[in-house]
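> pasting a predicted model and its sequence here:
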Amino acid sequence: MKLIFAGTPAFAAAALEALINAGHEIALVLTQPDRPAGRGMKLKPSPVKQMAQSHGLRIEQPPSLRNETAQAMLREIGAEVMVVAAYGLILPQAVLDIPARGCLNIHASLLPRWRGAAPIQRALLADDSATGITIMQMDAGLDTGAMLSVHPLPIAADETAASLHDKLAALGADAIVTTLAQLATLSPVVQPEAGVTYASKLTKEEARINWQQSAVEIARAIRAYNPAPGAHTLLAGEPLKLWMAHAIAGSGTPGVVMEAGADGVIVGSRDGLVVLSTLQAAGGKRLPAREFVAGRTLTGVQLGI
């Protein structure tokens, strides 16, 4: 099938690779313009661009799809379908109407739950037992289009946003290949009105740990914000990033380190104890607790101030 592919991050690159391997003709790849990255702030191509380059595909990086020049370029392709995955640009109705069989989106949730920008993290924060991939026929709304296929995935108890992202990327890659193979026989299903939730964009501020929450909520938040924006608190007034944690029974003063050893830094909360197992001090590397506590006196220290 002749396709246009639009996507930017690693989640989308997995789908692009699967479509290439399935034998589809990728006539054009759209991705976000290169962005500054790293200490040198040099321009870095997106994972989708890197994937497309490795296969010799045509790549375009328009800053917008709202102008006639960009739309004329898409019309010239004559694609049957445009596949979209975490592209980062809004597709106006004029673009949605260009492919002969429409635009299909790979969305990382079980719609209509978690429409929007951060479905993976919001599912973890809400303690959902499952999430998945929805292949959706795009319309002008925010993830409101009719569903072509739904692919559930259970959420493990120790799941981080990073690990769940990788599972969903693989599932999404398989799902879009399967859906395109069955496209002629699938009937779009309108999303129900009941159960709609919105996965708003993550902010650094919300990832600051509130030690007045329960241990279960805090540990869940630490895993949900891994890798971005990264859960954080203060240690002696300096930023401290928290990458992995779990909750255990017990009691302690919220935010106070009750014990620190090889098995973890144990911190009090409103209800229960939080065991911090991977931490990162300002200017340092991510370290397992056994390395982080070496040379530090932490017991009795109040975090967050």
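Done, it's in. Numbers count the residues shown, from 1 in each chain.

> okay, CA-based contacts and neighbour counts for the rest of this
OK.

> and residue 140, which of the three is it?
coil (DSSP: H, G, I helix; E, B strand; the rest coil).

> again but with residue 171, I slipped
Under three-state DSSP, residue 171 comes out as helix.

> enumerate every residue touching it.
132-133, 151 (C-alpha atoms under 8 Å, 6 or more residues apart in numbering).

> got the contact list for the strand or helix carrying residue 150?
Assessed by DSSP states H and E, residue 150 sits inside strand 147-154. Contact with strand 147-154 is made by 110, 129-137, 168, 171, 175, 179, 186-191, as judged by C-alpha under 8 Å, 6+ apart.

> which ones among these map onto strands?
Using DSSP state E, 130-137 are the members of these that sit in strands.

> contacting residues around residue 267?
Contacts of residue 267 (C-alpha under 8 Å, 6+ apart): 252-259, 273-276.

> what is the nearest of the residues you listed to residue 59?
residue 276 (43.5 Å; C-alpha to C-alpha).

> so how far is residue 218 from that closest one?
Distance of residue 276 to residue 218, computed by C-alpha to C-alpha, to the nearest Å: 10 Å.

> again with residue 127
Taking C-alpha to C-alpha, one finds residue 127 at 12 Å from residue 218.

> looking at those two, which has the bigger crowd around it?
More crowded of residue 127 and residue 218, by other C-alpha atoms under 10 Å: residue 218, with 24 against 16.

> just to be sure, the more buried one is in a helix?
Yes: using three-state DSSP, the secondary structure at residue 218 is a helix.

> structure two is appended below for comparative analysis:
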Amino acid sequence: MRLVFAGTPDFAQSALAALHDAGHQIALVLTQPDRPAGRGLKLQASPVKQWALAHGVPVVQPRSLRLEGKYPQEAAAARQALQAAGAECMVVAAYGLILPQWVLDLPPRGCLNIHASILPRWRGAAPIQRAIEAGDTETGITIMQMDAGLDTGDMLLVQRCPIAPGTTAAVLHDRLAALGAGAIVQALADPGALQRTPQPVEGITYAHKIDKAEAALDWSQPAAQLACRISAFNPFPGMTVPWVHNGQTELIKLWAAHAEALAQPAAPGTVISARADGVRVACGSGQLCLTELQRPGGKRLGAADFLRGFALQAGQSLKDA
């Protein structure tokens, strides 16, 4: 099939490569404009653009697709490129721009979206992280026929994936990227056999974009909830907690932890023990065992290595550091 592909990050690049390998012709790629990245803040092409350039596929990078929006010339140029591409279908994965109705109506087979959740749960920008944060035990991929709403279109194909305790967003991302790549190839192998199923009207949740302000850890929350949040925010933005070391307050990042029962009552933020197998801290309910930590400018370390350069003692309060 002759396709247009719209996507930006690694998650999307996996699907793009799979479609190409399956024999589909990628006539055009839409992706976000190059962004500053790295210490030098040099402009960097998205993973999707890098793949497209390596395979000789034309790339368009409008800042908007709205013909009456802020960048009408860029939108008009994108429309011209899409019309010239003559694609039968448009595949969208983590693109980052809202598609106006003219885009949805352009391909004969419409626009198909690869969404990283089992809709209607976790519509929106961050379904992988929000599923882990909520303690979900299952997620998956939905291939959806796009409409004008936010992830509201009919479902065409659903594939499921378990979430084991302690699974990080990075690990789940890679699993779902592979699952999504396989799912879109399966969907396009015989599109006529796909049945459109309206999304349930119950069970709708929204996966709002991750904000750096969410990184601050609150010891008054239950340990189980904090453990889920630490996994959900690994690798971005990373949960942080202020700790005092040699009279200086440092923001420590927490990368791995699990919840345990608290044997003796203690105020939230109190260090219960600091041993090689983990730093245990009392929470609103239960205790959190921290097993991978990172000081500013340092490397991620297991608890044993971390404690060699950062003395902690039972009874110390971290809540007001």
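That came in fine, so what should we check first? Predicted, not measured: the structure shown is a model, and the values here were computed from it.

> ok, back up a step: which of the contacts of residue 171 of structure 1 ranks first by neighbour count?
That'd be residue 133 among these, by other C-alpha under 10 Å, with 26 neighbours.

> contacts only, for that residue.
106-110, 150-153, 168, 171-172, 175.

> quick revisit: selecting buried members of the contacts of strand 147-154 of structure 1 in ChimeraX, what would you type?
Filtering the contacts of strand 147-154 of structure 1 down to the buried ones (16 or more other C-alpha atoms under 10 Å) takes a single ChimeraX command:
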select :110,131,132,133,134,135,136,137,168,171,175,179,191
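
> what range in structure 2 does stretch 255-270 of structure 1 sit on?
Using TM-score structural alignment, stretch 255-270 of structure 1 corresponds to residues 269-284 of structure 2.

> same check, this time on stretch 184-196 of structure 1
If you align by TM-score structural alignment, stretch 184-196 of structure 1 falls on residues 192-204 of structure 2.

> equivalent analysis for stretch 90-107 of structure 1, please.
Alignment of stretch 90-107 of structure 1 against structure 2: residues 98-115, by TM-score structural alignment.

> most widely separated two among the ones in strands among the contacts of strand 147-154 of structure 1?
130 and 137 (22.3 Å).

> scan structure 1 for its longest strand.
Under DSSP E, structure 1 gives strand 238-248 as its longest strand.

> which residues does the closest residue to residue 260 of structure 2 other than its chain neighbours contact?
Excluding the flanking residues, the one nearest residue 260 of structure 2 by C-alpha to C-alpha, 6 or more residues apart in numbering is residue 287, at 5.3 Å. Residue 287 of structure 2 sits next to 222-223, 259-262, 280-281 when contact means C-alpha under 8 Å, 6+ apart.

> distance of residue 287 of structure 2 from residue 223 of structure 2?
Here residue 287 of structure 2 is placed at a distance of 5 Å from residue 223 of structure 2 (C-alpha to C-alpha).

> overlap in contacts of these two?
With C-alpha under 8 Å, 6+ apart as the test, residue 287 of structure 2 and residue 223 both reach 259-260.

> hang on, the earlier thing: pull up the distance across the match of stretch 255-270 of structure 1, start to finish.
Using C-alpha to C-alpha, one end of stretch 269-284 of structure 2 lies 9 Å from the other.

> same check on stretch 240-254 of structure 2?
6 Å.

> stretch 292-310 of structure 2 too?
With C-alpha to C-alpha, one end of stretch 292-310 of structure 2 sits 13 Å from the other.

> so which residues of structure 1 form helices?
10-21, 47-54, 68-77, 93-96, 119-125, 161-181, 215-224, 289-292 (DSSP state H).

> equivalent range in structure 2 for the last one?
Using TM-score structural alignment, helix 289-292 of structure 1 lines up with residues 303-306 of structure 2.

> compared with structure 1, how much does that stretch deviate?
Comparing stretch 303-306 of structure 2 with its match in structure 1 after superposition yields a mean distance of 1.2 Å (mean C-alpha distance after the TM-score superposition for structure 1).

> show me what contacts the equivalent of residue 123 of structure 1 over in structure 2?
Residue 123 of structure 1 maps onto residue 131 in structure 2 when the alignment is built from TM-score structural alignment. Residues counted as contacts of residue 131 of structure 2 (C-alpha under 8 Å, 6+ apart) are 122, 139, 232.

> for residue 78 of structure 2, state which of these is nearest.
residue 122 (29.5 Å).

> count of neighbours near that closest one?
By the criterion of other C-alpha under 10 Å, residue 122 of structure 2 has 24 neighbours.

> for residue 46 of structure 2, see how far away the counterpart of residue 216 of structure 1 in structure 2 is.
Matched by TM-score structural alignment, residue 216 of structure 1 corresponds to residue 224 in structure 2. Distance, residue 224 of structure 2 to residue 46 of structure 2, using C-alpha to C-alpha: 35 Å.

> aligned to residue 138 of structure 1, what sits in structure 2?
By TM-score structural alignment, residue 138 of structure 1 lines up with residue 146.

> how about its match, nearest residue that isn't a chain neighbour?
Closest to residue 146 of structure 2 by C-alpha to C-alpha, 6+ apart is residue 153, at 4.8 Å.

> same check, this time on residue 203 of structure 1
Counting by C-alpha to C-alpha, 6+ apart, the residue nearest residue 203 of structure 1 is residue 229, at 6.8 Å.

> how much space between the equivalent of that neighbour over in structure 2 and residue 212 of structure 2?
Here residue 229 of structure 1 is matched to residue 237 in structure 2, going by TM-score structural alignment. Distance of residue 237 of structure 2 to residue 212 of structure 2, computed by C-alpha to C-alpha: 6 Å.

> more neighbours: which of these two?
residue 237 (17 against 12).

> ok so, going back, would you mind listing the two of the contacts of residue 133 of structure 1 that lie farthest apart?
106 and 153 (14.4 Å).
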